[in-house]
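Visitor: I need the structure of the sequence given here:
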Amino acid sequence: MSGTRQEIAQARRLVVKVGSSALTTAGDGLDVARLDALVDAIADRVARDAQIVLVSSGAIGAGLAPLKLGKRPRDLATQQAAASVGQLALAHAYAESFGRYSLTVGQVLLTSDDVVRRAHYRNAQRTFSRLLALGAVPVVNENDTVATQEIRFGDNDRLAALVAHLVGADALVLLSDVDGLYDGDPRDGATRKITEVRGESDVEGIAVGMSSSGLGTGGMVSKLSAARTAAGAGIPVLLAAAADAGDALRDANVGTAFAAADTRLSARRFWLGYAADTSGRLRLDDGAVRAILRRRSLLAAGITGLEGDFEAGDVVDLVDAADVPVARGVVGFDAGELPALIGRSSHEVPVEHRREVVHADDLVPLRR
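Guide: Predicted coordinates:
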């Protein structure tokens, strides 16, 4: 067993995420047998003195059959209507299933606001802490009934990665209808399953397929992104099939394991790197990219262009010449001030502007 899998197998606090396709069937709603099998695996791990937060998709899928909808709706209003019906069914099903083990569940509905705004973040943190201390199993979902296109997490994989850091999880387990990460579409017999991811070089250039069920929103693309987010923040990740939940939570000897970065990000740096909204972007030359990846401050000389209408104190993406984000940071200037400064060395800049554009303490690299 690899060191990463051992860390996951021995984790004291875990976040487990399960996708819609693992719990529901188009047109038929919740599959109680599948849900019970998942709960069996979680209850077994809890019985071995672990605390588990369950991030569960499936509310919209669970609402399709009662509303006589044959497939997942595309418009937001109908999605919210299905979620309002499905959330009740899903919560009831979990309460009954966990009740077989005398375990109490607590429903936690989140929007991105609850993670992006620092005060909301702390409130959510306290709620989770108290639920776990009282021996309950928090069941988390995006609050689809009130979320709008502008504030949606977009998928519960990202939500799970954010929750894992928020609750101080020792590991994140992502369960779906695919048994791991492949170097192509898993339905293609020529693709290879990747069992261990130790760093970015192991997954560069991988073309991953989407979930084939039509019920999920994230597919494998979002699972890989969530795994990278959590692992980059210092949390080991296991990506496995929901059908293998028992093995995944027992010895982690299935699926794909993502090794955690050596250092776990502080709550502030994690918020800055992965949860905060960005207001613009700064384009950097190659020298500046190398500097910030070594966690050096960004100076005006290394900037080649900018986008957005941001103010000093806003969070911006720092992108390379190919327009790929390499870091995030809190900018020290308004967008209107920078055009006169970019590309100029410190001695060419007016004295009142001789400071870092993004200080190293307010910068989080997105590459490992």
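
Visitor: C-alpha only now, for contacts and for neighbours.
Guide: Fine.

Visitor: residues in contact with Met210?
Guide: Asp185, Gly218, Gly219, Met220, Val221 (C-alpha atoms under 8 Å, 6 or more residues apart in numbering).

Visitor: Looking at these, which one is closest to Gly280?
Guide: Val221 (24.0 Å; C-alpha to C-alpha).

Visitor: so where does the residue positioned nearest the centre of the chain fall, helix or strand?
Guide: The centroid of the chain falls nearest to Arg158 when counting by C-alpha atoms, centre = their mean (2.3 Å). When secondary structure is defined by DSSP states H and E, Arg158 falls within helix 156-166.

Visitor: Following the chain past that helix, name the next helix or strand.
Guide: Heading C-terminal from helix 156-166 (DSSP H and E), you reach strand 171-176.

Visitor: Report the angle between that following strand and helix 156-166.
Guide: 170 degrees (axes from the mean of the first three to the mean of the last three C-alpha atoms, to 10 degrees).

Visitor: now the other sequence, so there's something to compare against:
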Amino acid sequence: MSGTREAIAAARRLVVKVGSSALTTAGSGLDVARLDALVDAIAERVARETQIVLVSSGAIGAGLAPLSLGKRPRDLATQQAAASVGQLALAHAYAESFGRYSLTVGQVLLTSDDVVRRSHYRNAQRTFSRLLALGAVPVVNENDTVATEEIRFGDNDRLAALVAHLIGADALLLLSDVDGLYDGDPRSGATRKLTEVLSESDVDGISVGMSSSGLGTGGMVSKLAAARTAAGAGIPVLLAAASEASAALTSASPGTAFAPADTRLSARRFWLGYAADTTGKLRLDDGAVTAVVRRRRSLLAAGITGIDGEFQAGDVVDLVDAKDRPVARGVVAFDATELPDLIGRSTPELPEEQRREVVHADDLVPLRR
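Guide: Below is the predicted model of the structure:
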């Protein structure tokens, strides 16, 4: 067994994410038998004194049948209505199922605001910490009933990666209707499953297929992005089929394992890189990109070629290269109205009161492509 799988099997605090397709069907809604099988596997791991946070999709899927909807709605208002009905059914089903093991469930509904805003981020940390200390199993979902297009996570895979870092998890387990990461669409038949992903180069150029259930929003694209996010932040990840949840939770033997980066990002740097909302862009020349990404230096006005957006000093902005690709994120030290007169000028050329870094190295996080 690889070191990554050993770390996942031995994790004392674990985030488990399960997708809609593993819990619901379009015709009959929530599949209680599948849900019970998942809970059986989780309860077995909890009995080994592992703290588990469950990120569960399925609220919209669980609301389809009661509202006589034949398929997942496309419009936001109907999605919210289905989530309103389905979230109650999902929470009740989890409470009943975990109750078989005398385990208490705590429901946590989040919007992206709860991790984008630093004050909300800390509040969420405290809530999870207290629930786990009290022996409860937090069950997390995006708050689909009130989330708008502007504040949605978009999929629970990303949410799970954010929660894993937020609670200081030792590992992240992503469960879906696919048994691992393939080097192409597994439905084509001419693909190979990757059992270990040791670095970014192992997944460069991979074209992944989407889930075919029609119930979820993520597909393999979002699962790969979530796995890379968590692994890049220092958290080992296992991607496996929900039908293999028991083996995944006990031995971490199935699926695809993603090795973590050597160092774990601090909460602040993770928030900057993956959770914070950005309000603008700074365009960098090639020299500034090298300084910021490879040499981990502060961004100076001389390396900026242009700006986009309306932002104020203290906001988080994207740093992009000449091809408009984000290469880093950071906290900008100037208002958008101040920068046009400064960009491209060396520090000695600037007024004395403006001779400071545009983005300080301590407030800057290079992004993994």
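
Visitor: Which positions within the helix holding Arg158 of the first structure qualify as buried?
Guide: By 16 or more other C-alpha atoms under 10 Å, the buried positions in helix 156-166 of the first structure come out as Asn156, Asp157, Arg158, Leu159, Ala160, Ala161, Leu162, Val163, Ala164, His165, Leu166.

Visitor: What of stretch 311-326 of the second structure?
Guide: Applying 16+ other C-alpha under 10 Å to stretch 311-326 of the second structure flags Phe311, Gln312, Asp315, Val316, Val317, Asp318, Leu319, Val320, Asp321, Pro326 as buried.

Visitor: now stretch 92-104 of the first structure
Guide: Neighbour-count burial for stretch 92-104 of the first structure [16+ other C-alpha under 10 Å]: Ala93, Tyr94, Ala95, Ser97, Phe98, Thr104.

Visitor: Now do the same contact list for Thr217 of the second structure.
Guide: Going by C-alpha under 8 Å, 6+ apart, the list of residues near Thr217 of the second structure reads Gly154, Asp155.

Visitor: secondary structure class for it?
Guide: The three-state assignment at Thr217 of the second structure reads coil, by DSSP: H, G, I helix; E, B strand; the rest coil.

Visitor: ok, it to Tyr94 of the second structure distance?
Guide: From Thr217 of the second structure across to Tyr94 of the second structure, the span is 22 Å (C-alpha to C-alpha, to the nearest Å).

Visitor: hmm, which two among the buried residues of stretch 311-326 of the second structure are most spread apart?
Guide: Gln312 and Asp321 (21.3 Å).

Visitor: once aligned to the first structure, how far is the longest helix along the second structure on average?
Guide: The residue-count maximum for a helix in the second structure (DSSP state H) belongs to helix 76-99. Mean deviation of helix 76-99 of the second structure from its aligned counterpart in the first structure after superposition (mean C-alpha distance after the TM-score superposition for the first structure): 0.7 Å.

Visitor: Spatially, and excluding backbone neighbours, which residue is closest to Ala93 of the second structure.
Guide: Setting aside the residues directly before and after it, Ala93 of the second structure is nearest to Val32 in space (C-alpha to C-alpha, 6 or more residues apart in numbering), at 7.2 Å.
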